[in-house]
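In: kindly return the folded structure for what I paste below:
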Amino acid sequence: MTTGHGTRRRTDTDVVVCGSGVAGLAAACALGRLGLDVTLLDKQRTQPPVWKGEVLQPGSLDSLHAWDALGRLEARQAVRLSRLVARTATGEELMALDFTVLGGERPWMLAHDYSTILQCMADSLGPTVRLRRGALVKELSHDSAGRISGVRAVADGTALDIRAGLVVAADGMSSRLRRLAGIDVEPVAYDHRLLSFELPGTLPTDDEVSAHATDRGLVMIYPLPDARIRVYIQVRTDELRKVSPADLRRWCEGLVAQVPALAPLAGLLEVNLDRRQLLPVWCYRAPSLVRPGLVLLGEAAHVVHPLAAQGMNTSIGDAEALAARLAAVDLADGSAVDGALRGYENDRMTRIRDVHTMSHNAARMMTSTSRAGRVLSRRLMRGTARSRRLNYLTTYNMSGLGMRPLDRLDRLVQLGVLPDLRARSFAASHSPAHPAGGAAAQLRRAGRDNR
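Out: From the prediction side, this is the model:
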């Protein structure tokens, strides 16, 4: 058959995944491990260099290990980061989240370039997964009952008609498939952007993400492989619009004056001003994750502020949860697939909401530029640091291993209004007879119960 695009090719597959970012690759890895026939499509032939999505939380590392991607990342010198530390502009420690207290086999974050993470995941795709780049998905296909039954795409002038038991929409924030499926989202832009720098050199502490809460907002610093440093600086949306090179140098001098902790990097920042990237910051959650025959994963479904490094990790969790729901399902049975999708949606909506709330609260604490906001956020962080229990829970929630949201009493403890009445029971569970790993397992069970 011929069309305006030349020859039309029809293909049958169990699953067609649209988008080969972290969510799409994770879905292809997880579903391919079930022995499913997976077709993975991406409109881009190569991944453009973007300085984002570089930190993987502990909760993602087991999945990457199971897919054989973790070893590839470590072979390419991925950096282990044991702590996430909130600091003042001068470097004073406000609160430290030490992932080693969680126990387990991999109690650390892992940092590498986003493109390298994607490449290692792509190299780990199983034998039942076919990756086709340069394929633009144009339409959804439907069966006689109106159920989504595949996609129509174009690649190299050839029209592709791919029929599948399931369509996975992992095509990012501007998802065409989400729109075609009739799922509307309302993205909300934060009132700032992040200016990103990649600097040559090493940091005095090489296993830490430092997030500085300053009068101008967030400044974040962490190491990357090959003796490189990533720096994110919060800027107003119009702060660097139409500035001259001389203006940029003056801006850099003012930045270091505002944030003395950046003084050791001042020269490198100035030299690399022309290599900066400016990243917009959004947040949203789709009101639904599924339609009959289709599921949204990753940024097609949810976007959070990057401060808490939850975007990639929640996407990987999406893929694992979807695979768990589909493990015993015949993909040829549309009603069974759709029942599994409804179960997946019920599972994930609560988790996505909790991650969204946690990330937004963390962003408000670190990015506030009002005097009242800065005073409140520092009080909350210092209160968390004083309570071993709250510090542990915050670390656990951030890790991606599970979720136990802080309640109103916890907030009052953070503010110093109430004593921590639950501290004694927490201390008992962390006694030598109940090591940290056991407590983390208890929290995972509690998180499942809450869902």
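
In: use CA for all of it now, contacts and neighbours both
Out: Noted.

In: need the helices for the stretch 201-350 of the chain, in chain order.
Out: For the stretch 201-350 of the chain, applying DSSP state H, counting those that start in this stretch gives helices covering 245-258, 266-271, 311-326, 334-367.

In: likewise for the stretch 351-451 of the chain?
Out: Applying DSSP H, counting those that start in this stretch to the stretch 351-451 of the chain gives helices spanning 371-386, 388-399, 408-414, 423-429, 436-450.

In: same question for the stretch 1-150 of the chain.
Out: 22-32, 58-66, 69-75, 114-122.

In: how about these in JSON lines, adding distance to Met349 and mean neighbour count?
Out: Shown next, in JSON lines, are the helices of the stretch 1-150 of the chain (distance: least, CA to CA, whole Å; neighbours: other CA atoms under 10 Å):
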{"stretch": "helix 22-32", "distance to Met349": "16", "mean neighbour count": "30"}
{"stretch": "helix 58-66", "distance to Met349": "18", "mean neighbour count": "20"}
{"stretch": "helix 69-75", "distance to Met349": "27", "mean neighbour count": "18"}
{"stretch": "helix 114-122", "distance to Met349": "25", "mean neighbour count": "21"}
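
In: this one as well, want them side by side:
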Amino acid sequence: MARTARSKGHEVVIAGGGIAGLSLALALKHGAGDALAVTVCDPGIGRDPGVDPRASAIAAGARRMLEVLGVWRQAEAGAEPMLDMIVTDSRLKDPVRPVFLTFDGEVEPGEPFAHMVENAALIGALRDACGTAGVTLAPSAVARFARTTDGMAVALETGGTCDAALLVAADGARSRIRRMAGIQWIGRSYGQSGLVATIRHERPHEGRAVEHFLPAGPFAILPLKDKDGAHRSSIVWTERERDVPALLGLAAEDLLAEVERRFGLELGGIALEGRVQAFPLGIGIARRFVGDHLALVGDAAHVIHPIAGQGLNIGLRDVAALAEAVTEAVRLGLPPGDEEALARYERARRFDTVTMGVMTDGLNRLFSNDLLPLRLVRDLGLGLVDRMPDLKRFFIREAAGMVGAVPRLMRGEAL
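Out: Model prediction:
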């Protein structure tokens, strides 16, 4: 494809109004300003984000990006820093859960390696910031698109069309845009589901995150901000998919008893805040992250197991890398869908994505079982890591998104 000079006001259309799509829209406006007209298309934009029960671990690199984009100040009011983390490995019936690995929570002095933020609050802050920055928020899905001489003709389900120099798929793991573009998906189901809920408990969590490795999969307890005087945590409960319908069909008090068996009594009595929701778990990656005037970000490009809490964070690294590549192209007088800019984005993200996928897949295979030899090996390995402070600091920086070729936004630098 020939590299051609741009005219002012090229449009970028982003299909998907979740955290990744809104963050990308905001980053592009901050980087390119009026040179780009940015539209986010999602039928959910017109709905209240408060119905989302999930919370996400925002790593230090992603937090730095949100701070540069002017979102963090609003989001921080509902954010809870992770001050430390412990890892246990046991059977569900074991009376004691020995701690094999501990991490303190600082990637730099005074900077926690992650904060827990409820998705609804972050999406609300991003929508507000996008509106202020001049991003168009369209409450409609993309119905279809077709290649034109210098971009894409994009048609919306609610009617109307627009000419986009770049179309971005940020519409999740079952991306319609990816499918319509003919980009193949390589993946498989884990036969597991992630059960997500918010828990109220009697005693404060003091910023501690806990990862209980159980035979069916990890049970994570993640600290949330107190609300209405109540201490709160988010749980991500990995369970065998075949057992989930029976669990969700339990009476409320019986389901709470199952949660309590896994949650433990360290924080006192517990109660469910809202209902438990289940999400299927799998691993997958798109064969290509880019096409002709097309780019994939977030779950549309890759899906990993939540065992390390990195799914959203690698999606936000996509956002930072794509925004940097597109902004540089626009400043050189090139269109945002410039072929070399998109190729640079794919090169920047492919290795990191595959590496994280392999790592989380291996961890899930290693820990989601009850084979005695494997338990002995993994517990020995956890104990050895716990005695190696330099290695633990490396893991903390890796989890914080501060290892390797870090995009400028993730370093806290403006584009």
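
In: can you pull the TM-score for these?
Out: Laid over one another, the chains give 0.83 as their TM-score (TM-score structural alignment, normalised by the length of the second structure), with 385 aligned residues with a CA RMSD of 3.0 Å.

In: ok so, going back, switch the helices of the stretch 1-150 of the first structure over to a markdown table; also include distance to Ile316 of the first structure.
Out: Below are the helices of the stretch 1-150 of the first structure laid out as a markdown table (distance: least, CA to CA, whole Å):
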| stretch | distance to Ile316 of the first structure |
| --- | --- |
| helix 22-32 | 6 |
| helix 58-66 | 7 |
| helix 69-75 | 12 |
| helix 114-122 | 11 |
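
In: which of those helices sits closest to Asp247 of the first structure?
Out: Comparing the helices of the stretch 1-150 of the first structure against Asp247 of the first structure with CA to CA, the closest turns out to be helix 114-122 (30.7 Å).

In: pull the number of nearby residues for Glu375 of the first structure.
Out: If you look again at residue 375 of the first structure, you'll see it is Val, not Glu. Using other CA atoms under 10 Å, Val375 of the first structure has 12 other residues around it.

In: the one 3 residues further on now?
Out: Other residues near Arg378 of the first structure come to 20 when the count uses other CA under 10 Å.

In: what's near enough to touch the closest residue to it other than its chain neighbours?
Out: Excluding the flanking residues, the one nearest Arg378 of the first structure by CA to CA, 6 or more residues apart in numbering is Leu94, at 7.1 Å. Going by CA atoms under 8 Å, 6 or more residues apart in numbering, Leu94 of the first structure touches Val85, Ala86, Arg87, Thr88, Arg378, Met381, Arg382, Ala385.

In: quick one on the thing from earlier: most packed of the helices of the stretch 201-350 of the first structure?
Out: helix 311-326 (a mean of 23; mean count of other CA atoms under 10 Å).

In: gap between the nearest residue to Arg353 of the first structure once chain neighbours are set aside and Phe426 of the first structure?
Out: Residue nearest to Arg353 of the first structure in three dimensions, not counting chain neighbours: Arg285, with 7.7 Å by CA to CA, 6+ apart. From Arg285 of the first structure over to Phe426 of the first structure the distance is 33 Å, taken as CA to CA, to the nearest Å.

In: when these two are compared, which one has more neighbours?
Out: Arg285 (21 against 15).

In: give me every residue that touches that one.
Out: Counted by CA under 8 Å, 6+ apart, Arg285 of the first structure has contacts Val185, Glu186, Pro187, Ala301, His302, Val303, Ile352, Arg353, His356.

In: does the second one sit in a helix, a strand or a coil?
Out: Just to be clear, that refers to Glu186 of the first structure. coil (DSSP: H, G, I helix; E, B strand; the rest coil).

In: ok, how many other residues are close to it?
Out: Counted with other CA under 10 Å, Glu186 of the first structure comes out at 10.

In: next, count neighbours for Glu93 of the first structure.
Out: Counted with other CA under 10 Å, the neighbours of Glu93 of the first structure add up to 17.

In: quick one: what's aligned to it in the second structure?
Out: Under the alignment (TM-score structural alignment), Glu93 of the first structure pairs with Val99 of the second structure.

In: run through the residues that contact that match.
Out: Counting by CA under 8 Å, 6+ apart, Val99 of the second structure has contacts Ile86, Val87, Thr88, Asp89.

In: equivalent analysis for Lys29 of the second structure, please.
Out: Going by CA under 8 Å, 6+ apart, Lys29 of the second structure touches Leu36, Ala37, Val38, Ala133, Gly134, Val135.

In: now do the strands in the stretch 1-150 of the first structure.
Out: For the stretch 1-150 of the first structure, strands defined by DSSP state E, counting those that start in this stretch occupy the ranges 2-3, 6-18, 38-42, 55-56, 79-81, 83-87, 93-98, 109-111, 129-133, 135-142, 148-155.

In: now render the ones you listed as a markdown table, adding distance to Arg342 of the first structure.
Out: Listed next are those as a markdown table, based on distance: least, CA to CA, whole Å:
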| stretch | distance to Arg342 of the first structure |
| --- | --- |
| strand 2-3 | 36 |
| strand 6-18 | 17 |
| strand 38-42 | 21 |
| strand 55-56 | 28 |
| strand 79-81 | 36 |
| strand 83-87 | 36 |
| strand 93-98 | 35 |
| strand 109-111 | 32 |
| strand 129-133 | 25 |
| strand 135-142 | 19 |
| strand 148-155 | 15 |
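
In: done for today, thanks.
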